[in-house]
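Chemist: Here is a sequence with its predicted model. Questions after.
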Amino acid sequence: MKLDLNLLRVLVAIHDTRNLSAAAGLLNVSQPAASAALARLRHAFGDPLFVRTPSGMTPTPRTDAIIGRTREVLDAIDRDIVAGIEFDPLRAGGEFTFCMTAIAEFVFLPRLLATLKRQAPGMRIRCVSPAPGQLRDGLQDGRIDLALGFYPDLVSADFYQQRLFSHSLVCVVRDKHPFAGPRLTAKEFRQADHIVVRDGSRSSEMLDALLASGRIDRNVVLTTSHYLCVPPVLAQSDAVAVAPRVVAGMFAERYGLRLLGLPFDVPDFDLKQHWHRKFHHDPRLVWLRTLIRREFGDGHLDDLMETLVA
């Protein structure tokens, strides 16, 4: 015998209320719907289950025999399955997997780790940097929860995105660099020794495309795959590097460097969080995205800077 679980809820509601109309109200269904459900139950069990008496709908011996186990089954479903889809950060364990470039890790990880330690102490963080094609697959199959950063390729009906804040690019030099003005001239930019970071970030590609379109050449003396070596090299040379303002500000504060404007206009670019539509309603990721937006949205950008340079 196969039963719709909702029929069992009708059985329990009638047993609790001893009244068909009251049971319908308890379940937020119409009285005819509750009556039809009772008819199906009677047919399935081959028993009237309830009989009308002056004191209400009185259960038959068959109902008395099954009502306890029925309650246990429904309670288990409500507790372990229905309630189980909710996300309780204080009790949850496991791992959040983010796609970030190295520069995004600079921006997000210090504050994110501290926040999760307080609000979801059992959760771990994992960061990956897949190729663009693998990023799409990773978000789709759930191996990656969120992509944080500048990912202009993740634009399709399969992906959601939410803007966090805007980035701008600046030049970074040592504090007593010969370039004294607040902004490099085009001549200074071309003559300078440049440190270029190829860390896979799309902002680097955007800058390269902009320079190529304007036929602006750089005298590149050092190319590296990460930013870790950039501040000490800048501090001991007259080289310059172009970096997002948030990270450049952190370098300047910690290593005694100075920020200069670029000699040409570079459009700001938005840092966003991206996720696959398949997980749009996943309570675990709804909670995570809400936290990311709260901690790293525009209104908290100054706080973020203080965290980075503390």
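Modeler: Here it is on my side, so go on.
Chemist: Going by C-alpha atoms from here, please, whenever you check contacts or count neighbours.
Modeler: Fine.
Chemist: all strands of the protein, in order?
Modeler: Per DSSP state E, the chain carries strands over the ranges 50-53, 56-59, 94-99, 123-128, 146-149, 159-167, 169-174, 193-197, 219-224, 240-244, 257-260, 269-276.
Chemist: out of these, nearest to Thr115?
Modeler: Taking C-alpha to C-alpha, strand 123-128 is the member of the strands of the chain nearest to Thr115, at 10.9 Å.
Chemist: Next, the angle from the closest one to strand 94-99.
Modeler: The directions of strand 123-128 and strand 94-99 differ by 30 degrees, with axes from the mean of the first three to the mean of the last three C-alpha atoms, to 10 degrees as the criterion.
Chemist: that older thread, Val309 is nearest to which of the strands of the chain?
Modeler: Going by C-alpha to C-alpha, the one of the strands of the chain nearest Val309 is strand 257-260, 12.7 Å.
Chemist: List of residues touching the closest one?
Modeler: 170-175, 181-184, 231, 234-235, 248-249, 251-252 (C-alpha atoms under 8 Å, 6 or more residues apart in numbering).
Chemist: do the same with stretch 154-161
Modeler: Arg136, Lys272, Gln273, His274, Trp275, His276, Arg277, Lys278, His280.
Chemist: How about stretch 49-64?
Modeler: With C-alpha under 8 Å, 6+ apart, stretch 49-64 has contacts from Ile14, His15, Arg18, Asn19, Leu20, Leu41, Arg42, Asp47, Pro48.
Chemist: Widest-spaced pair of those?
Modeler: So for the contacts of stretch 49-64, where distance means C-alpha to C-alpha, the most widely separated pair is Asn19 and Asp47, at 17.9 Å.
Chemist: So for these two, which residue has more residues nearby?
Modeler: Neighbours were counted for Asn19 and for Asp47 using other C-alpha atoms under 10 Å; Asn19 has more, 18 against 13.
Chemist: Let me see the contact set for that one.
Modeler: Gly56, Met57.
Chemist: Mean neighbour count and distance to Ala65 added to the strands of the chain, as TSV?
Modeler: Converted to TSV, the strands of the chain look like this (neighbours: other C-alpha atoms under 10 Å; distance: least, C-alpha to C-alpha, whole Å):
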stretch	mean neighbour count	distance to Ala65
strand 50-53	13	13
strand 56-59	18	10
strand 94-99	17	42
strand 123-128	14	45
strand 146-149	26	50
strand 159-167	18	51
strand 169-174	24	74
strand 193-197	21	74
strand 219-224	14	75
strand 240-244	23	71
strand 257-260	20	79
strand 269-276	22	48
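Chemist: Nearest residue to Ser203 in space, please, no chain neighbours.
Modeler: For Ser203, ignoring the flanking residues on the chain, the nearest one in space by C-alpha to C-alpha, 6 or more residues apart in numbering is Phe150 at 6.8 Å.
Chemist: Please list all residues in contact with the one you found.
Modeler: The contact partners of Phe150, taken as C-alpha under 8 Å, 6+ apart, are Ser201, Arg202, Ser203, Phe269, Asp270, Leu271, Lys272.
Chemist: okay, pairing it with this:
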Amino acid sequence: MNITQLDLNLMQVFLQIYENKSLSLAAEHLNLSQPAISHSLKKLRDYFDDPIFVRSRGGMVATPFSDGIYPNVKQAITLLQTPILAHKTFSPEQCNTVIKVAVSDFNGAFLLPKLAVYLSEHAPNVELQVVHLDRDTVHQHLASGKLDFAIGSLFAIADAGLYQTRLFEDNYVCVVSNKHSHIQNTLSFDDYITAQHVIFSVEEKGVRDSDAYLKQQQQTRRVVMRVPYAANIVKIVEQTDYICALPTKIATAYCQGLAVKQFPFPFSIPHYQVNLYWHQRTDCSAQHKWFRQTLKSLM
């Protein structure tokens, strides 16, 4: 008996005949012709050297051999079908899984509250594990499965195995204290270059490009403080004459309840861009596709 001659389709035929006691019903459930079912039954009989099923007035009756192998065949087919069906279909309401995401607190302040509300309503059994975005290890962790996704705008894809999609773009604004000594109702170019700036330790590309523009104008801005946490930046601004530049969505998230105001940037700089990154090994996962679509819809 050579097990390599026994394929999964034959065992599916065996199950359907056993459970329905009918060749015609087995053919209907498997979307096959009755001659095809009869041909498969012949192959099963030849392989096992057993009648497998015999005709009776009540339909096809299993032999003792078939009764003996049915439980194991049923279990094996179920074990194979479960991950296959889960791969093709995904129900967030019934999903009980962990999704691991790396994001900076800079972006997390805007993204995570929206995501938390959505998951609590539509995927209550999904556990979201959020870790700080480390640009030095993110590629490795996505490839190894330690991370499912990374959200950011600070790194380019150097690994051909990583995919990305744009989550959103945003304009920058300048945040100023309501009690600022001389910036009141507008923010001019001169106000910007003469002000004292507090900045995020690793500034985004758009703000860095603003320095290149100032250099072309033979101007510079004065940076007096570099802070690793965006929440601290706006609180510092609230109590001083410092100003800071933040994307509009993030500024809105951090500035709620603070005595600060926002002004449009006094000159043109590139938009703030945030991308979602994942590894190619999870690209076809139904669960991952759902999460990617969910994030984009929330933006």
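Modeler: Perfect, I can see it now. Everything numeric in this text was worked out from a predicted model, so none of it was measured.
Chemist: which of the contacts of strand 257-260 of the first structure are buried?
Modeler: The neighbour-count criterion (16 or more other C-alpha atoms under 10 Å) marks 170-175, 183-184, 231, 234-235, 248-249, 251-252 among those as buried.
Chemist: Please spell out which residues along stretch 98-116 of the second structure are buried.
Modeler: 99-112, 115.
Chemist: Touching it from outside, list them.
Modeler: Residues outside stretch 98-116 of the second structure that contact it (C-alpha under 8 Å, 6+ apart) are 126-134, 138, 146-152, 229-231, 249-250, 253-254, 295, 298.
Chemist: Try it again at 6 Å.
Modeler: 126-133, 147-151, 230, 250, 253 (C-alpha atoms under 6 Å, 6 or more residues apart in numbering).
Chemist: Check stretch 213-230 of the first structure too.
Modeler: Outside stretch 213-230 of the first structure, the residues touching it (C-alpha under 6 Å, 6+ apart) are Arg190, Asp193, His194, Ile195, Val196, Val197, Arg198, Asp199.
Chemist: residue in the second structure matching the fourth one?
Modeler: When the second structure is aligned by TM-score structural alignment, Ile195 of the first structure is paired with Val198.
Chemist: And that match, how far from Lys261 of the second structure?
Modeler: Distance, Val198 of the second structure to Lys261 of the second structure, by C-alpha to C-alpha, to the nearest Å: 15 Å.
Chemist: Would you state the helices of the first structure in chain order?
Modeler: 5-17, 20-27, 31-45, 61-77, 102-119, 132-141, 186-191, 202-213, 230-235, 245-255, 283-296, 301-309 (DSSP state H).
Chemist: quick one, which of these is nearest to Arg163 of the first structure?
Modeler: Among those, the nearest to Arg163 of the first structure by C-alpha to C-alpha is helix 283-296 (8.4 Å).
Chemist: gap between the closest one and the chain center?
Modeler: Here the centre of helix 283-296 of the first structure is set off from its chain's centre by 5 Å, with C-alpha atoms, centre = their mean, to the nearest Å.
Chemist: could the helices of the first structure go into CSV alongside distance to Leu154 of the first structure?
Modeler: As requested, the helices of the first structure are arranged in CSV below (distance: least, C-alpha to C-alpha, whole Å):
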stretch, distance to Leu154 of the first structure
helix 5-17, 41
helix 20-27, 44
helix 31-45, 47
helix 61-77, 38
helix 102-119, 16
helix 132-141, 8
helix 186-191, 32
helix 202-213, 12
helix 230-235, 29
helix 245-255, 23
helix 283-296, 17
helix 301-309, 24
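Chemist: and Leu262 of the first structure, which of those helices is closest to it?
Modeler: helix 186-191 (7.9 Å).
Chemist: Mind listing what's buried along that closest one?
Modeler: Applying 16+ other C-alpha under 10 Å to helix 186-191 of the first structure flags Phe189 as buried.
Chemist: what's the distance between Ala33 of the first structure and Ala120 of the first structure?
Modeler: The gap separating Ala33 of the first structure from Ala120 of the first structure is 43 Å, by C-alpha to C-alpha.
Chemist: just Pro59 of the first structure next, same as before
Modeler: With distances taken as C-alpha to C-alpha, Pro59 of the first structure is found 47 Å from Ala120 of the first structure.
Chemist: swap in Arg18 of the first structure?
Modeler: 45 Å.
Chemist: can you pull the contacts of Ala212 of the first structure?
Modeler: By C-alpha under 6 Å, 6+ apart, Ala212 of the first structure has no neighbours at all.
Chemist: The residue lying closest to Asn171 of the second structure once chain neighbours are set aside - how many residues pack around it?
Modeler: Nearest in space to Asn171 of the second structure, with sequence neighbours left out and distances taken as C-alpha to C-alpha, 6+ apart, is His271 at 5.2 Å. Using other C-alpha under 10 Å, His271 of the second structure is surrounded by 16 other residues.
Chemist: Just tell me what His271 of the second structure corresponds to in the first structure.
Modeler: Aligned partner of His271 of the second structure by TM-score structural alignment: Asp268.
Chemist: ranking the contacts of stretch 49-64 of the first structure by neighbours, who comes first?
Modeler: Among the contacts of stretch 49-64 of the first structure, Ile14 has the most neighbours (other C-alpha under 10 Å), with 24 neighbours.
Chemist: how about that residue, what's its partner in the second structure?
Modeler: By TM-score structural alignment, Ile14 of the first structure lines up with Ile17.
Chemist: So its match sits against Ala26, correct?
Modeler: Yes. At 5.4 Å, Ile17 of the second structure counts as touching Ala26 under the criterion of C-alpha atoms under 6 Å.
Chemist: Just give me the match in the second structure for Pro130 of the first structure.
Modeler: Matched by TM-score structural alignment, Pro130 of the first structure corresponds to Asp134 in the second structure.
Chemist: What distance do you get for its match to Phe155 of the second structure?
Modeler: In this structure, Asp134 of the second structure and Phe155 of the second structure are 10 Å apart, going by C-alpha to C-alpha.
Chemist: next one: Gln16 of the second structure
Modeler: Distance from Gln16 of the second structure to Phe155 of the second structure, counting by C-alpha to C-alpha: 53 Å.
Chemist: what about the two, which has more around it?
Modeler: The neighbour count for Gln16 of the second structure versus Phe155, taken as other C-alpha under 10 Å, is higher for Gln16 (20 against 12).
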